[in-house]
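K.L.:
coords please:
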Amino acid sequence: MTTATPSDASIDNVLTPAAGVPSAPPAGGAGRCPIDHSAMRAPNGCPVSARAADFDPFSDGYQQDPPDYVRWSREQEPVFYSPQLGYWVVTRYHDIKAIFRDNITFSPSIALEKITPTGPEANAVLASYEYGMSRTLVNEDEPAHMPRRRVLMEPFTPPELGHHEAMVRRLAREYVDRFIDDGRADLVDQMLWEVPLTVALHFLGVPEEDMDMLRQYSIAHTVNTWGRPKPEEQVAVAHAVGKFWQFAGKVLDKMRADPSGPGWMQYGIRMQKQHPEIVTDSYLHSMMMAGIVAAHETTANAAANAIKLLLQHREAWEDICADPSLIPNAVEECLRHNGSVAAWRRLATRDVRIGGVDIPAGAKLLIVTSSANHDERHFNDADFFDIRRENAGDQLTFGFGAHQCLGKDLARMELQIFLEEFSRRLPHMRLAEQAFSYVPNTSFRGPEHLWVEWDPAANPERRDRAVLSARAPVRIGDITRVDAYRTVKVESAVALTSDIVRLRLVAADGRPLPRWTPGAHIDVVCAVASGGIQDGGASSQDGAAAARPISRQYSLCGDPDARDAYEIAVLREPDGRGGSAWVHEYARAGALLRIRGPRNHFHFETDRGTVLLIAGGIGITPVSAMARRARALGLDYRLIYCGRSRASMALLDELTALHGERLQVYASDEGRRADFTALLATPCAETRVYACGPARMIDALTQACAHWPQDTLRVEHFTSALGKLDPSKEHAFEAVLASSGKSVQVRSDQTLLQALRDAHVEVRSDCEEGLCGSCEVRVLDGTIDHRDVVLTRAERESNTKMMSCCSRAAGKRVVLDL
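P.N.:
Just a heads-up that it's a prediction; the model follows:
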């Protein structure tokens, strides 16, 4: 069972060309700032709100917690002009992702520009060192950027990165050995800065130099580029940056004499001989310096942030100590919740509209990725730290699109190994009392010190030396969707009708569950075998009867504000695929289930004047939660519930008590049928219709709403036959993966999802029928033959996404954001 996503998630609505920039537009309305203040105005004449005028990314509030500092912006004014900074600030997920995706409209050219201009004395110091930082992969425009990226990216591929795992493990072991018996350590000073720096130097092929010197150089580079050094500090910073520049040049000269080594810089020198017009001398010098910073500083900060975050959430820390398989997704959640990159910068190359606000050509943008990672519109219960979060891998800490961080997988590897080493050897480690400080800058953050304490007598390796030999597999590559299961217990199983059971599920460990929104569902992991139901969900190894775990999606139907339990109602379907039969057989009070989610493709929007809610049969489950929310918000709503008979209609007594006259019941055995044609005869732009039920009902509603405004009707389906593949009627096509340029051929007898899997490209999927939306991939170019029942009409027409399990290219080629 799956859903249609709301049209305002479409890139067309997130980012569209501006029709023109007015000199002084009034507040309110499309393309205008949402708040009317006249104290000052942005360059396009838009009034600047008081909160926008006060925005200061160098303040302690931003440095300590950027997402919380701009919460007001995410909720009220997601695009605003900052007079103090001279930048437009963008804070919502879909806006920022759209900016990353379009690197033509939004040039990265200012990414390494000094955010605080320095004075003539500091500039003279830099000139004395012949400082000449030029473009790198970070701030380079097309058409130069992508050819260079492709030439230089091979050392960053997962197979090549795998060669560095043994070294990272060795370093982690050696550094922990130094303080394992001390009972107290500053992890930043004693490990988390030096190990990533050593790995970075090894990866780049740079001889290991004085660590303290390189650390000071790196900090100076950060402050010089993204900080606000005081006038008296600028000269000292300039000297450090100049010395860093000269150091990078000297090392590069030595490499040119013998470029046969294994490092990335030596690889670049060799590629220069093959592609001299792409890999230039000035580029190599700039990348040498920028690479040392990029390859270690963000990783060092990310590691400190992750350990701090996990120790602040003790239960999550204990979970990964007990189950190391959770570590890869825990890394993604740490990067999302408290990543090392707070913001990036872009330059608008033309007049453009972002999130409904007109931005003039030449405008500088501060895109606060840390805020995007806390956007409730994309991350359910975003402030909740959940290492089992299904879409944690959607975080934008590494950026997105053509300029996504090349070294992201090296950083992931290091973070996983660090967490494994600490959780295995120091599971009893705890945060010491301390105040956390950060180097003031707009973009990169991590605590300058991280003091931890433990009782050395309780070190596990003192009791069992086998602890030192344990190893968890490292996962290298993007984690787009993961099987990070949560174990829940069936608190109660109540028969609502003869064939519907209502389950109340609580966390097996008694903790609060993540919040959810109306329309959300969870994936229940069932154990279904070729021979039938398997007791207890255990996997049998009995030949052909071995259990094959499957997932089935069930909408949440309880109170969205409750944190103590999830409720679902499951209809036994005799002709189904076994999932509902398994639930009815196994899910009794006291049973343990594994679930994923919640996630939501059937979003309930509350910005319309009138809401019409329509349910057929078991389709009442998501609709009942929407009705509950509409009632709580005081919305003008009606609830229409259709079924064979009142005896077969779940939740009917509860709905009657909650909604009274707003509920209309149509039971077929009473001779009453809903007349959708009459009900929807007169279109109303202020009404939105939500429906879930059998295909016949959805088809009738679709026809009845045909003359209404586009996407008035939002639906969730039970089944779909649109994705069935008939090879005799299909054509082969090419799928190009934008991040690598790799081409995947999709035969006429296979789905895109199958072809991607054959090419070892991971795309999560569940239903594989175009129902659940989990296999969605972004489309950058090409027209799609949509065969799912998830996307809205506007989303289909935009050609920006497709369901890889069923939809195909309408032509011969499609470019995917993979």
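K.L.:
Please make it C-alpha for all contacts and neighbour counts, starting now.
P.N.:
Fine.
K.L.:
can you count the residues close to residue 435?
P.N.:
Close neighbours of residue 435, defined as other Cα atoms under 10 Å, add up to 9.
K.L.:
That one looks like it's in a helix, true?
P.N.:
No: assigned with DSSP: H, G, I helix; E, B strand; the rest coil, residue 435 falls outside any helix and is coil.
K.L.:
Go ahead and confirm residue 112 touches residue 139.
P.N.:
Yes: at 6.5 Å, residue 112 counts as touching residue 139 under the criterion of Cα atoms under 8 Å.
K.L.:
which of these two has more neighbours?
P.N.:
residue 112 (22 against 18).
K.L.:
Show the contacting residues for the more buried one.
P.N.:
Residues in contact with residue 112 (Cα atoms under 8 Å, 6 or more residues apart in numbering) are 138-139, 225-226.
K.L.:
Just the buried ones out of those, please.
P.N.:
For the contacts of residue 112, a burial check counting by 16 or more other Cα atoms under 10 Å picks out 138-139, 225-226.
K.L.:
Closest one of these to residue 122?
P.N.:
residue 225 (13.1 Å; Cα to Cα).
K.L.:
where's that closest one relative to residue 489, distance?
P.N.:
Distance of residue 225 to residue 489, given as Cα to Cα, to the nearest Å: 52 Å.
K.L.:
Can you tell me which of the buried ones among the contacts of residue 112 is nearest residue 451?
P.N.:
The closest of the buried ones among the contacts of residue 112, once distances to residue 451 are taken by Cα to Cα, is residue 226, at 26.3 Å.
K.L.:
Distance-wise, check the closest one relative to residue 369.
P.N.:
Relative to residue 369, and taking Cα to Cα, residue 226 is found at 15 Å.
K.L.:
One more, please, to line up against the first structure:
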Amino acid sequence: MSGECPVRHDFQMLEQSFVKDPYATCPAVQESPVFWSSDLGCYVVTRYDDVQRVLSDHELFSNAATNVPVTPINEEAQRVLDESEVWFRPNLTNADAPRHTMVRRWVADAMSPRRIRALEPGVRAWASTKVDEMVAKGRADIYAELCFPLPAITGFTLLGFPPEDVEQLKSWCDRRVVLTYGRATGAEQVEVAENVAAFWRYTNEFAQSRIDDPRDDLTSDIIKHHLADPEEFSLRDVSAVLFGLSIAAHETTTNLMTNGVRQLLAHREQWEALVADPTLIPNTIEECLRFDGPVIAWRRRATADVDVSGTVIPKDSVVLMLLYSANHDPRRFDDAGSFDIRRPEARYHLTFGKGTHFCAGAPMARMEMKILLENLIEKAPGMRLVEDQALEFIPNISQRGPHGLVVDFEPALTHA
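P.N.:
Next comes the predicted model:
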């Protein structure tokens, strides 16, 4: 029999105390498997088994709420978007079957193992050169110089975007998450909307260029489906897919890398164990994804009244799954609050999702993280975090990673 749903007024994901350390809230939020957040206006699911169920059940939990802005877009920002005809028809993260099934199959085919393998030499060469440069300087912001540009270059290369456009594309991505997942001021909304509109125009123009001059890249593969049925899958659909993939291939992997390096260096014994035994890299990546993942929460919408651990979530309600809490659930992970690169069950994290919406870019993210760790272990085994640095996290309900992480590459290095 279902009981009354607890209401929490103190669950404030956009407040600085939460943004700084969401994991400190795990014991409190896990007391209730489901509660109502008065701040966000949604039902919050906190425990591993329930989050896994919501992720997996695509009939009872629709993806329609995934990209709905947390804060309504103001008139000026909306005008900026409208003037560039920014339009995101449901295709991937915000779509349900059968459309999601169709488009995801096309993306998976285009993001083939062959294409991922073809990217690897370039990723290795770029990462090796960059790590050498940082080590030579002695101190560097590993976020700005390595973790931010590497996934951007890799992801944009996969899509086929020219190398000379990468710097401009990166600048358009700055703080993009606040428009959908944050509580931006009016001026911030307009600024981000202008960048989103510029990126949108770029993807439209680029898609058209691949119709005129197809290449061996993901965009050209997706274009083939537009040409086969332009009414069902328009050029704007292609642009929407490119826009979404640019986020998935770039920003979340940046968070994975920065969070992972931070936790490894903060847990010095874990870093030294990895340096001594690089065969631990694959499991280390999974533990980084579990312990301090790049995506901390995700949304669904209930398609019917549904009972989740004794609480009835009404039809059409937004459901927020706390991935960070599920990944730290002591009912699933022994000593869940400890960072352990040898953890045998690390791979059971929910950071990449579950079921038909499992992240299509997971193999590429793992490949990039593996190359990053291999280079740092080989070239900078003695690197350390600069102490007492203030880390900046952009307040939002979904993606998390510091925008800056300064590292010394020699333990005894001094600076004037």
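K.L.:
Post the TM-score for the overlay when you can.
P.N.:
TM-score of the superposed chains, computed with TM-score structural alignment, normalised by the length of structure 2, equals 0.95; 412 aligned residues with a Cα RMSD of 1.8 Å.
K.L.:
Map residue 415 of structure 1 across to structure 2 for me.
P.N.:
Aligned against structure 2 by TM-score structural alignment, residue 415 of structure 1 finds its counterpart in residue 369.
K.L.:
Check residue 318 of structure 1 too.
P.N.:
Superposed on structure 2 with TM-score structural alignment, residue 318 of structure 1 falls opposite residue 272.
K.L.:
same deal with residue 436 of structure 1?
P.N.:
Match for residue 436 of structure 1 (TM-score structural alignment): residue 391.
K.L.:
For its match, give me its contacts.
P.N.:
Residue 391 of structure 2 is in contact with 402-405, counting by Cα under 8 Å, 6+ apart.
K.L.:
Now which residue in structure 2 aligns to residue 178 of structure 1?
P.N.:
Aligned counterpart of residue 178 of structure 1 in structure 2: residue 133 (TM-score structural alignment).
K.L.:
I'd assumed residue 815 was in contact with residue 784 of structure 1.
P.N.:
No: in this structure, residue 784 of structure 1 is not within contact of residue 815 by Cα under 8 Å, at 10.6 Å.
K.L.:
okay, those two: which has more neighbours?
P.N.:
More crowded of residue 784 of structure 1 and residue 815, by other Cα under 10 Å: residue 784, with 22 against 19.
K.L.:
returning to what we had before: what is the burial count for the match of residue 318 of structure 1?
P.N.:
Neighbourhood size, residue 272 of structure 2 [other Cα under 10 Å]: 15.
K.L.:
Just confirm it is within a helix.
P.N.:
Yes: judged by three-state DSSP, residue 272 of structure 2 forms part of a helix.
K.L.:
Distance-wise, check the closest residue in space to it that isn't next to it in sequence relative to residue 218 of structure 2.
P.N.:
Nearest in space to residue 272 of structure 2, with sequence neighbours left out and distances taken as Cα to Cα, 6 or more residues apart in numbering, is residue 381 at 7.9 Å. Separation of residue 381 of structure 2 from residue 218 of structure 2 (Cα to Cα) stands at 36 Å.
K.L.:
Please identify the helix or strand for residue 148 of structure 1.
P.N.:
Per DSSP states H and E: residue 148 of structure 1 is located in helix 145-152.
K.L.:
Give me the mean deviation of that helix from structure 2.
P.N.:
Compared with structure 2 after the fit, helix 145-152 of structure 1 shows a mean deviation of 1.9 Å (mean Cα distance after the TM-score superposition for structure 1).
K.L.:
Against which helices or strands is that helix packed?
P.N.:
Using 3 or more Cα pairs under 8 Å, 6 or more residues apart in numbering; DSSP states H and E, the elements in contact with helix 145-152 of structure 1 are helix 264-274.
K.L.:
how far does the helix it packs on sit from the chain's center?
P.N.:
34 Å (Cα atoms, centre = their mean, to the nearest Å).
K.L.:
Also stretch 17-30 of structure 2?
P.N.:
Chain-centre distance of stretch 17-30 of structure 2: 19 Å, with Cα atoms, centre = their mean.
K.L.:
Compute the first-to-last residue distance for that stretch.
P.N.:
With Cα to Cα applied, stretch 17-30 of structure 2 spans 18 Å between its terminal residues.
K.L.:
for that stretch, which positions count as buried?
P.N.:
Of the residues in stretch 17-30 of structure 2, 19-20, 22-23, 26, 29-30 count as buried by neighbour count, 16+ other Cα under 10 Å.
K.L.:
Can you list which of those residues are found in strands?
P.N.:
Using DSSP state E, no member of those sits in strands.
K.L.:
hmm, which two among those residues are most spread apart?
P.N.:
Pairwise distances across the buried residues of stretch 17-30 of structure 2 (Cα to Cα) peak at 18.9 Å, for the pair 20 and 30.
K.L.:
OK, contacts around residue 140 of structure 2?
P.N.:
By Cα under 8 Å, 6+ apart, the residues touching residue 140 of structure 2 are 134, 406-408.
K.L.:
Look up how far residue 267 of structure 2 lies from it.
P.N.:
20 Å.
K.L.:
Kindly report the same for residue 165 of structure 2.
P.N.:
Distance of residue 165 of structure 2 to residue 267 of structure 2, computed by Cα to Cα: 38 Å.
K.L.:
now residue 171 of structure 2
P.N.:
Distance, residue 171 of structure 2 to residue 267 of structure 2, using Cα to Cα: 32 Å.
K.L.:
which SSE is the residue mapped onto residue 192 of structure 2 from structure 1 in?
P.N.:
Counting by TM-score structural alignment, residue 192 of structure 2 corresponds to residue 237 in structure 1. Of the helices and strands defined by DSSP H and E, residue 237 of structure 1 is found in helix 231-257.
K.L.:
And that helix, what's buried?
P.N.:
Neighbour-count burial for helix 231-257 of structure 1 [16+ other Cα under 10 Å]: 234-235, 237-246, 248-249, 251-252, 255.
K.L.:
With stretch 113-130 of structure 1 instead?
P.N.:
For stretch 113-130 of structure 1, using 16+ other Cα under 10 Å, the buried residues are 115, 118, 122-123, 125-126, 129.
K.L.:
can you tell me the mean distance of stretch 215-223 of structure 1 from structure 2 after alignment?
P.N.:
Compared with structure 2 after fitting, stretch 215-223 of structure 1 deviates on average by 2.4 Å (mean Cα distance after the TM-score superposition for structure 1).
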